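Visitor: what follows is a protein structure lacking sequence information:
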């Protein structure tokens, strides 16, 4: 084999390795950057202040992925808290405001856990009587509710701004809220 052919083979090998390395870094970089940024947080702007909810992909990866996807599309901006029961929870995430709606995406399979409990500030997926019917709706606990443990998918916890959740307009008993409060804006941050 002559030297020019050998050199051409070496150069071609180096170029192929460089191209492969470029594509490997390009694909892995966004995922690595998010991992280095920290845990995902759902930041809600309410009428009275900012609520920071740490998302829990370790408990409910499918639900957290859905919340991030919908938030990045602007789905939750302007959505009302249609069901708010004093001393229990505030529910939102329905674009119709009736409690009967959801996103255009398919429903999610339940990701129930007994590792976490329904305590004040927990955020979970709202659903119908079918355990695999969660879509976009969620609820935030005002108080502990151990009777819900293992019955609904927990996917987050309020880490700051619970005092603003407490100020969400309540309904009368279990009745829908009249002129309900809404999520002014929602975004995802990594901390």
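Guide: Looks like it arrived, so ask away. Everything numeric in this text was worked out from a predicted model, so none of it was measured. Numbering: from 1, shown residues only.

Visitor: only C-alpha atoms for contact and neighbour calcs from this point on.
Guide: Will do.

Visitor: so how far is whichever helix in the chain runs longest off the chain centroid?
Guide: Assignment by DSSP state H gives helix 3-37 as the longest helix of the chain. Relative to its chain's centre, helix 3-37 lies at 34 Å (Cα atoms, centre = their mean, to the nearest Å).

Visitor: ditto for stretch 109-120
Guide: Distance, centroid of stretch 109-120 to centroid of chain: 15 Å (Cα atoms, centre = their mean).

Visitor: next, the distance between the ends of it.
Guide: Using Cα to Cα, to the nearest Å, the end-to-end distance of stretch 109-120 comes to 24 Å.

Visitor: and stretch 39-59, by the same measure?
Guide: Start-to-end, stretch 39-59 (Cα to Cα) is 13 Å.

Visitor: list of residues touching it?
Guide: 63-65, 68, 111, 113, 123, 154-162, 164-165, 167, 181-191 (Cα atoms under 8 Å, 6 or more residues apart in numbering).

Visitor: let's bring in a second one:
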């Protein structure tokens, strides 16, 4: 028997695929305390990841969530590959829900062809297939996050699934905010993420 969140995801996945063929690629709006960020989701290239993200949106999981983590030049080990990104989701606002959701099967950049360029949105993960509602947006081009890249020890990279089409100045502003040990002080409030 399917867990309820997984069953919801599967239903919305099928509905979203049908909707995409009729209207083109879906766009979503991240409503933050600093303004709105618009993202185009590549449901045609990364269907499992992009449609899972839409399922989380439609379920209201991102209501009153936040951007909570940044990687910049100064908060990473000097001997590690560098990355420049802003991470958000429900890890801090609803950790119990975040941990209860089943992981999304990993769609690598080798499969999808979506590379980690400036403005790309991607799923955070630990092991392959452990991605969920936590996501990050690239502030610079990051080839180390692609399949075979050096930023993930297993070499499988991260699952990119869309790109910012409006609002990169807001992402950069968030990226430059005060942080301690990679965590924003305080986190940036996300009122909601919604379909456009």
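Guide: Perfect, thanks for sending it. Fair warning: this is a prediction, and the values are worked out from it, not measured in the lab.

Visitor: just tell me the aligned range of the very next helix or strand once past the longest helix of structure 1 in structure 2.
Guide: Scanning forward in sequence from helix 3-37 of structure 1 by DSSP states H and E, the next helix or strand is strand 40-46. Aligning strand 40-46 of structure 1 against structure 2 (TM-score structural alignment) gives residues 26-32.

Visitor: buried subset of the contacts of stretch 39-59 of structure 1, written for PyMOL?
Guide: Paste this into PyMOL to select the buried members of the contacts of stretch 39-59 of structure 1, with burial taken from 16 or more other Cα atoms under 10 Å:
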select buried, resi 63+64+68+111+113+123+154+155+156+157+158+161+162+165+181+182+183+184+185+186+187+188+189
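
Visitor: so what's residue 166 of structure 2 up against?
Guide: 37, 38, 39.

Visitor: okay, now the last one: neighbour count?
Guide: Using other Cα atoms under 10 Å, residue 39 of structure 2 is surrounded by 23 other residues.

Visitor: and the residue lying closest to it once chain neighbours are set aside, which of the three is it?
Guide: With sequence-adjacent residues excluded and distances taken as Cα to Cα, 6 or more residues apart in numbering, residue 39 of structure 2 is closest to residue 164, at 4.3 Å. Classification of residue 164 of structure 2 using DSSP: H, G, I helix; E, B strand; the rest coil returns strand.

Visitor: which ones are touching the equivalent of residue 164 of structure 2 over in structure 1?
Guide: For residue 164 of structure 2, the aligned position in structure 1 is residue 158, judged by TM-score structural alignment. Contacts for residue 158 of structure 1 (Cα under 8 Å, 6+ apart) come out as 51, 52, 53, 54, 121, 122, 123.

Visitor: which one of these has the most neighbours?
Guide: Neighbour tally across those (other Cα under 10 Å): the maximum, 27 neighbours, falls on residue 123.

Visitor: okay, and the alignment partner in structure 2 of it sits in which element?
Guide: Using TM-score structural alignment as the criterion, residue 123 of structure 1 maps onto residue 121 of structure 2. Secondary structure assigned from DSSP H and E places residue 121 of structure 2 in strand 120-123.
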